[in-house]
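**Student:** Okay, sequence plus prediction incoming.
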Amino acid sequence: MLADRPGGVYALRLDGRDVAEYVWSPELPASTAPRPFLHPVRTLAGLVVTDARPHSHTHQLGISIAAPDIAGLNFWGGRTFVAGHGPAWLDDHGAQEHQRWIRHTDAELAHTVGWVSSNQTTLLDEKRTITANMLGEAAWVLGVHTELTNATERPLPIRSPAALGRPGAGYGGFFWRGPEVTGPVRLLSPVGADVPSIHGRTADWVAAAGADAKSREWTMLFTHADETTARDRWFVRARDYLGVGSSLTWDRPLELAPGATIDRHLLAVVADGTLTADEAAEYASAARSAT
């Protein structure tokens, strides 16, 4: 068992190395839609491959699960997209609050999380499991499994800004905010190697590769762990900032009935070096086999 760190942080450890920190009880302003998140996430060589609270988007938090509109409440952070108006600052932010631990070991964290409004009404009850597994000498795989259950007695509509009229903004769900990079970012997937080819489409996997200020290269590869998650579209951003998300819903609302559950399982391969397309495909397959 691992020891809790000050400030509500647990570390994931592999082969004696800290590969990620999970901030399960953050102290954040309401405008960020406070929630647990992973940051920093590191390669086995120690390169940091996440960013949190960057100047450009202070509500983006490493790797997290977030949603821009659940029954009219903002669980994403930042401005809210208003149909016919555009992004606006509103007093509509929810928060995700840790409830209880189920397991916490060096390589697995599992807890329950309540998605609550500002008046402490619980909309969603979540069971979240985070795992870490080795994938060889140069890579490891992070698993994020979420089960979101409607805790209310009414249907809950879940919407992206695209569903409200903002073209291409189909984000909401699992999201990775990449670090600052020097030089160009390389994107890969079975459906193409640029944002227009991948964004808004399904694909077996998506990879982004970059380098830090010392020219040390890394690759983040994202894939699904089950057939349901594989049907979700990818959100990809490589201009202004680097980010990849797996969207719960794209341009149509998803309505969650009382007591119903959304189950999603994402895998992120954290690798040193720049992967080729063939290597990325092999890592995606190996990650699913290791889960």
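**Tutor:** The structure has been received and is ready for your questions.
**Student:** contacts, neighbours, all on C-alpha from now
**Tutor:** Will do.
**Student:** can you count the residues close to Ala260?
**Tutor:** 15 (other CA atoms under 10 Å).
**Student:** contacting residues around it?
**Tutor:** Thr149, Asn150 (CA atoms under 8 Å, 6 or more residues apart in numbering).
**Student:** repeat for Pro155
**Tutor:** Pro155 neighbours (CA under 8 Å, 6+ apart): Glu255, Leu256, Ala257, Pro258.
**Student:** And for Thr274?
**Tutor:** Contacts for Thr274 (CA under 8 Å, 6+ apart) come out as Ala209, Gly210, Glu217, Trp218, Thr219.
**Student:** That one and Ser25, how far apart?
**Tutor:** For Thr274, the distance to Ser25 equals 34 Å [CA to CA, to the nearest Å].
**Student:** second one coming, line it up with the first:
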Amino acid sequence: MTMNDPLTLVQTHELRLGGRAVAEYVWRPHVPNTLSPRPFLHPVRTLSGIGVTEAMPPDHLHHLGASVAVPDVGGANFWGGRTYVRGRGSVPLPNHGVQRHHRWEARTDAVLAHELRWTRIDGTAIMRERRRIAARPVDDRAWALDFRYSLQNLTADPLVISSPGAKGRTGAGYGGFFWRARRGLRSVRILGPGVAGEDRLHGACAAWLALSAKGPDPWTLVFVPEAGPDEPWFVRGGDYVGVGPSLAWSQPLKALPGEGPRRRIITVIADGALDAGAVEALVETVAASPAPREA
């Protein structure tokens, strides 16, 4: 789908499974620069059509559905909003970066792969990204979003990837793949392997994490990172619902020239508020399924 805007061209691609539209990928967005413009998935839907993402909500305008967002890459803000500065707190700075589509590598109903450039506010490209997104069937109530990305430092010097948590703000180690969920009137349980609750899973290393939303049009999201239980989870379930494994929870990550992190996370999107046992079964099903071929 393509929409004409008086200032720019907003372009999206629809992901489909079995003839159903399950997600929109906004690969060329039109949002204010202070939100750190970047491609994002929204809306993402269950097989029955229930929306499970939220974009530009009033409480955090820079939350854009499901995206890759990093608060600090070499001093550039690719998260959006204010920047945390040690000793000063969160302050507005003119340092917002942009993730720009560069070229397509694959583009079908169920698979998208493209190359991006992460640029500073002056337009200088500091990172190259290769991103692959695939929609995969799971069963009659669920499907899986297979999201992988690899980053490469394009500069001649090491790039430091950081977060407020790595700068001293306790519990604020967000950055990386991040999913802003749409709660509405539902109550949301946060589940992990043998444990439940934001207080026990925020900052914890767990092999998977799930959001189970009970109420009108219930849904469940199950996040399974390929890296396993190595990276702490950033989790919010109070004022808003958001989840993501952290690239730099309490320590910065350094990318040498020509190098950078590579990550993969599978998100299962299911109808119904599933309990821990049903979630475990979905995790096992996804783990046993063959990985899709590289684009």
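**Tutor:** The structure has been received and is ready for your questions. Everything quoted here is computed from the prediction, not taken from an experiment.
**Student:** After superposition, what's the TM-score here?
**Tutor:** Comparison of the two superposed chains (TM-score structural alignment, normalised by the length of structure 1) gives a TM-score of 0.95, and 284 aligned residues with a CA RMSD of 1.2 Å.
**Student:** circling back: now, the contacts of Thr274 of structure 1 that are in strands?
**Tutor:** In this view, these that belong to strands under DSSP state E are Ala209, Gly210, Glu217, Trp218, Thr219.
**Student:** still on that earlier bit, what about the contacts of Pro155 of structure 1, which one has the most neighbours?
**Tutor:** Ranked by neighbour count under the definition other CA under 10 Å, the contacts of Pro155 of structure 1 are headed by Leu256 with 18 neighbours.
**Student:** Residue in structure 2 paired with it?
**Tutor:** The pairwise alignment with structure 2 assigns Leu256 of structure 1 to Ala255, based on TM-score structural alignment.
**Student:** Leaving out sequence neighbours, find the closest residue to its match.
**Tutor:** Nearest non-adjacent residue to Ala255 of structure 2, counting by CA to CA, 6 or more residues apart in numbering: Leu159, 5.1 Å away.
**Student:** Tell me who's in contact with that neighbour.
**Tutor:** Applying CA under 8 Å, 6+ apart to Leu159 of structure 2 gives the contacts Val73, Gly74, Asn153, Lys254, Ala255, Leu256, Pro257.
**Student:** Just give the closest residue to Ala276 of structure 2, not the sequence neighbours.
**Tutor:** Once flanking residues are discounted, Ala276 of structure 2 sits nearest to Leu191: 6.9 Å by CA to CA, 6+ apart.
**Student:** Ala213 of structure 2 versus that neighbour, what's the distance?
**Tutor:** Using CA to CA, Leu191 of structure 2 is found at 11 Å from Ala213 of structure 2.
**Student:** more neighbours, these two?
**Tutor:** Comparing Leu191 of structure 2 with Ala213 by other CA under 10 Å, the one with more neighbours is Ala213, at 26 against 21.
**Student:** Aligned counterpart of the more buried one in structure 1, please.
**Tutor:** For Ala213 of structure 2, the residue aligned by TM-score structural alignment is Gly210.
**Student:** My guess is that match contacts Leu242. True?
**Tutor:** No: Gly210 of structure 1 is beyond contact range of Leu242, at 9.9 Å (criterion: CA atoms under 8 Å).
**Student:** Determine the set of other helices and strands touching the longest helix along structure 1.
**Tutor:** When structure 1 is parsed with DSSP state H, its longest helix is helix 277-290. Here helix 277-290 of structure 1 touches strand 205-211, strand 217-224, strand 261-272, going by 3 or more CA pairs under 8 Å, 6 or more residues apart in numbering; DSSP states H and E.
**Student:** wait, which of those strands is closest to Arg35 of structure 1?
**Tutor:** The closest approach between Arg35 of structure 1 and any of these, judged by CA to CA, belongs to strand 261-272 at 17.6 Å.
**Student:** and the angle from that closest one to strand 205-211?
**Tutor:** Angle, strand 261-272 of structure 1 to strand 205-211, by axes from the mean of the first three to the mean of the last three CA atoms, to 10 degrees: 40 degrees.
**Student:** mean distance, strand 261-272 of structure 1 to its aligned residues in structure 2?
**Tutor:** Taken over the aligned residues, the distance from strand 261-272 of structure 1 to structure 2 averages 0.6 Å (mean CA distance after the TM-score superposition for structure 1).
**Student:** for that strand, the distance to its chain's centre please.
**Tutor:** On the basis of CA atoms, centre = their mean, to the nearest Å, strand 261-272 of structure 1 is displaced by 8 Å from the centre of the chain it belongs to.
**Student:** try stretch 117-127 of structure 2
**Tutor:** Centroid separation for stretch 117-127 of structure 2 versus its chain: 20 Å, with CA atoms, centre = their mean.
**Student:** coming back round to it: surely the match of Leu256 of structure 1 is in contact with Ala156?
**Tutor:** No: using CA under 8 Å, Ala255 of structure 2 is not in contact with Ala156; the gap is 10.9 Å.
**Student:** Where in structure 1 does the longest strand along structure 2 fall?
**Tutor:** Using DSSP E to define each element, structure 2 has its longest strand at strand 125-139. Strand 125-139 of structure 2 lines up with residues 122-136 of structure 1 when matched by TM-score structural alignment.
**Student:** Now the matching stretch: buried residues?
**Tutor:** Neighbour counts using 16 or more other CA atoms under 10 Å place 122-135 of stretch 122-136 of structure 1 among the buried residues.
**Student:** and what of stretch 160-173 of structure 2?
**Tutor:** Neighbour counts using 16+ other CA under 10 Å place Val160, Ile161, Ser162, Ser163, Pro164, Gly165, Ala166, Lys167, Gly168, Arg169, Ala172, Gly173 of stretch 160-173 of structure 2 among the buried residues.
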